[in-house]
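Q: sequence-free structure coming up:
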């Protein structure tokens, strides 16, 4: 297991303290609110050029201005990106020029009722996994160019302790045959985020591209605004059990920054990080409340990762940038 000097109390600014990221070009999805803002702010504070990839470009522009004011870094840009709409994903990838050194797949959504993307896919899986899969594939050449420049390029995908509630259910990804459970739908999308990092590293390490997954921990953000009462009750029970304690948004962004810039993760991928270090692996029957800082075997399973990649490739191929 890979350890670092950071833990659950560390902040994103702690992780970048003393680092000079001048020349690093980064994209952070969902960076107009929550953890994404602090991820982008800390990268900018260390000198990186940061593009906020967001649905609401007005909110993105306000965030970019705030980050520039607080860090003095004027190289904070905004790009339109709706991960639920693969036409938007393709357009973002096609607009990108030059090398890319860091892609942070931070954006996520939770819904309380069954909804679908324009392609007809269950919305949480479409947004949280398939949109990021297509974005990463569309930016592959830019990441490879970034790796040639700096020796590596990194992808960071945000998962969640929620991944422990469900594997990827390949036989019914979009809840066509089972009753819709928004918690299970979110959970399988978070497992998919981890499996993506496993297979992306296997396929792209030869290009100098390495992907890791992080669990930011319990952070109160706008992501919870659409929780059902059942989800709220479950979260309250998890907190009461001690399964997690709430972090500040800066603390929530810390593990993302560890995966993004820490020297311990140079040219290594396929890891699941929690509280600033690689998490321990637990069996698929493990109880969430007892192992909230672990990662289930199904989220690191190389066979499931290969299967998910092939399926994702088939689904998104007609829409990806060429």
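A: Happy to help now that I have it. Keep in mind it's a predicted model, so treat the numbers as computed, not measured.

Q: Going by C-alpha atoms from here, please, whenever you check contacts or count neighbours.
A: OK.

Q: all strands for the chain, in order.
A: In the chain, the strands defined using DSSP state E lie at 25-29, 49-54, 76-80, 102-105, 153-158, 209-215, 272-274, 277-278, 281-282, 295-296.

Q: okay, the ones you listed, which one's buried deepest?
A: Across those, the average number of neighbours (mean count of other CA atoms under 10 Å) peaks for strand 209-215, which reaches a mean of 30.

Q: and that one, how far out from the chain's middle?
A: 8 Å (CA atoms, centre = their mean, to the nearest Å).

Q: For it, which helices and strands make contact with it?
A: Judged by 3 or more CA pairs under 8 Å, 6 or more residues apart in numbering; DSSP states H and E, strand 209-215 is in contact with helix 140-150, strand 153-158, helix 182-204, helix 254-261, strand 272-274.

Q: Which residues does that strand contact?
A: Contacts with strand 209-215, where a contact means CA atoms under 8 Å, 6 or more residues apart in numbering, come from 143-144, 147, 152-161, 193-194, 197-198, 200-201, 204, 255-256, 259, 267-275.

Q: Whichever of those residues end up buried, select them in PyMOL.
A: Applying 16 or more other CA atoms under 10 Å to those, the buried members can be selected in PyMOL as follows:
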select buried, resi 143+144+147+152+153+154+155+156+157+158+159+160+161+193+194+197+198+200+201+255+256+259+267+268+269+270+271+272+273+274+275
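
Q: How far away from the center of its chain is stretch 61-70?
A: Distance, centroid of stretch 61-70 to centroid of chain: 22 Å (CA atoms, centre = their mean).

Q: Give me the residues contacting that stretch.
A: Here stretch 61-70 has contacts from 31-33, 37, 40-41, 44, 52, 73-78, using CA under 8 Å, 6+ apart.

Q: show me the contacts for residue 224.
A: By CA under 8 Å, 6+ apart, the neighbours of residue 224 are residue 110.

Q: Could you check how far it is from residue 183?
A: Per CA to CA, to the nearest Å, residue 224 is found 12 Å from residue 183.

Q: Give the residues shared as contacts by those two.
A: Between them, residue 224 and residue 183 share no contacting residue, judged by CA under 8 Å, 6+ apart.

Q: could the strands of the chain be laid out in TSV, adding distance to residue 114?
A: Converted to TSV, the strands of the chain look like this (distance: least, CA to CA, whole Å):
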stretch	distance to residue 114
strand 25-29	23
strand 49-54	23
strand 76-80	25
strand 102-105	23
strand 153-158	22
strand 209-215	25
strand 272-274	29
strand 277-278	34
strand 281-282	30
strand 295-296	26
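
Q: Could you say which one of the ones you listed comes nearest to residue 169?
A: Closest approach to residue 169 among those (CA to CA): strand 295-296, 14.9 Å.

Q: another structure for you, compare them:
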């Protein structure tokens, strides 16, 4: 059985969200962006609003969300911006967001995240990065599944990272209860989970015409790196390869916006993209491409079941 050809587009690492969405009309469509009040979440939401969508910023800091919404309204002229409280580490908060949602949902961008945090646990004892980056988004997306199915042709975008190359999901000890805690392994595991979610959700939801894809937005200087020193950030850029440069937030949002809106991705799901194109397999020693374990359908099914069981505890 031959593998499906990789999806290519005219866009590159330098493309911006505005360029990717140019000519696309989202009038009458509704989008939710988690973490929509900071970093690439702002520019993702701005691109959707600029194309005419009704956009909900799902944020922990509602005041920051309102300020962002006001800025987006001013720059796009679109007044269809809403702000809703969402704390992905709090299952009651996720359930409340889902309960308040009414009607179809055309685009869900699981964008919010925490990176390389010191060892922290939720009240349930879950490791913070896995709880935020994967479990919270898993609960949100599965809770909103009826709204996505009602939209007809909905798209879910799972923001991962090249850091997924640092670790598979270690099912034997996801929450670092027995192994020593390592902030980068924890982050990498959570980002692998974001890709595996896309693989399994696309399979499960294909009958509802919902497609789910994952992406690496690239290196962007945002509040996401608040736990990382300048020295470590410099090392990370060097490790990314010769000539690697920080992207602007507008460039960092481009791949998310592409997956959410481009007709070039019609019916494509369960894939991993970077720099606005589908990524090939990772070559050892490089910081690009996708790890085979992140696209493993057996691991994806196992993660789905483990997530359901964890959330039911």
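A: Okay, I see it. Quick caveat: nothing in here was measured; it's all calculated off a predicted structure.

Q: TM-score them against each other, please.
A: The TM-score (TM-score structural alignment, normalised by the length of structure 2) is 0.95; 308 aligned residues with a CA RMSD of 1.4 Å.

Q: Throw the helices and strands packed on strand 209-215 of structure 1 into TSV and include distance to residue 172 of structure 1, thanks.
A: TSV is the format used below for these (distance: least, CA to CA, whole Å):
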stretch	distance to residue 172 of structure 1
helix 140-150	29
strand 153-158	23
helix 182-204	11
helix 254-261	31
strand 272-274	25
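
Q: Out of those, which gets nearest to residue 305 of structure 1?
A: Using CA to CA, the nearest of those to residue 305 of structure 1 is helix 182-204, at 4.7 Å.

Q: tell me the average deviation of the closest one from structure 2 after fitting.
A: By mean CA distance after the TM-score superposition for structure 1, the fitted helix 182-204 of structure 1 averages 0.2 Å away from its aligned residues in structure 2.

Q: Please name every helix or strand in contact with that helix.
A: Helix 182-204 of structure 1 packs on helix 123-125, strand 153-158, strand 209-215, helix 302-316, going by 3+ CA pairs under 8 Å, 6+ apart.

Q: Kindly reformat the ones you listed as TSV and extend each row with distance to residue 173 of structure 1.
A: TSV is the format used below for those (distance: least, CA to CA, whole Å):
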stretch	distance to residue 173 of structure 1
helix 123-125	8
strand 153-158	20
strand 209-215	21
helix 302-316	11
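
Q: Tell me which of those approaches residue 234 of structure 1 most closely.
A: Among these, strand 209-215 sits nearest to residue 234 of structure 1 (CA to CA), with 17.9 Å.

Q: relative to strand 153-158, how tilted is that closest one?
A: Calculated by axes from the mean of the first three to the mean of the last three CA atoms, to 10 degrees, strand 209-215 of structure 1 forms an angle of 20 degrees with strand 153-158.

Q: Next, the angle helix 182-204 makes with strand 209-215 of structure 1.
A: Going by the same axes, to 10 degrees, strand 209-215 of structure 1 makes 160 degrees with helix 182-204.

Q: just checking, residue 115 of structure 1 touches residue 123?
A: Yes - counting by CA atoms under 8 Å, residue 123 is a contact partner of residue 115 of structure 1 at 5.4 Å.

Q: These two: which is more packed in?
A: residue 123 (27 against 15; other CA atoms under 10 Å).

Q: Need the counterpart of the more buried one in structure 2.
A: Residue correspondence to structure 2 (TM-score structural alignment): residue 123 of structure 1 is matched to residue 128.

Q: Residue 143 of structure 1 too?
A: By TM-score structural alignment, residue 143 of structure 1 lines up with residue 148.

Q: Residue 42 of structure 1 now?
A: In structure 2, the residue paired with residue 42 of structure 1 according to TM-score structural alignment is residue 47.

Q: can you tell me which residues contact its match?
A: 17, 18, 21, 257.

Q: try residue 60 of structure 1
A: By CA under 8 Å, 6+ apart, residue 60 of structure 1 lies in contact with 31, 32, 52, 53, 54, 78.

Q: and it, what pairs with it in structure 2?
A: With TM-score structural alignment as the criterion, residue 60 of structure 1 matches residue 65.

Q: ok, so what distance separates that match from residue 302 of structure 2?
A: In terms of CA to CA, residue 65 of structure 2 sits 35 Å off from residue 302 of structure 2.

Q: what's the answer for residue 27 of structure 2, then?
A: 38 Å.

Q: quick one: which of the strands of structure 1 is nearest residue 88 of structure 1?
A: Of the strands of structure 1, nearest to residue 88 of structure 1 by CA to CA is strand 76-80, at 7.6 Å.

Q: Where in structure 2 does the closest one align, residue-wise?
A: Against structure 2, strand 76-80 of structure 1 falls on residues 81-85 (TM-score structural alignment).

Q: Please state the offset of that stretch from the chain centre?
A: With CA atoms, centre = their mean, you get 18 Å for stretch 81-85 of structure 2.

Q: average offset between that stretch and structure 1?
A: Counting by mean CA distance after the TM-score superposition for structure 1, stretch 81-85 of structure 2 comes out at 0.5 Å.

Q: just to revisit the earlier point, closest one to residue 99 of structure 1 among the helices and strands packed on helix 182-204 of structure 1?
A: strand 153-158 (9.6 Å).

Q: elements contacting that closest one?
A: When contacts are defined as 3+ CA pairs under 8 Å, 6+ apart, strand 153-158 of structure 1 sits against strand 102-105, helix 140-150, helix 182-204, strand 209-215, helix 254-261.

Q: Please report the distance of the aligned partner of residue 106 of structure 2 in structure 1 from residue 75 of structure 1.
A: Under the alignment (TM-score structural alignment), residue 106 of structure 2 pairs with residue 101 of structure 1. To residue 75 of structure 1, residue 101 of structure 1 is 15 Å away according to CA to CA.

Q: And for residue 293 of structure 1?
A: 35 Å.

Q: And the two? Which one has more around it.
A: residue 293 (22 against 15).

Q: from memory that one sits against residue 160, does it?
A: No - Residue 293 of structure 1 lies out of contact with residue 160 (CA under 8 Å); the separation is 9.8 Å.

Q: Now for these two: what residues contact both?
A: The contact sets of residue 293 of structure 1 and residue 160 do not overlap (CA under 8 Å, 6+ apart).
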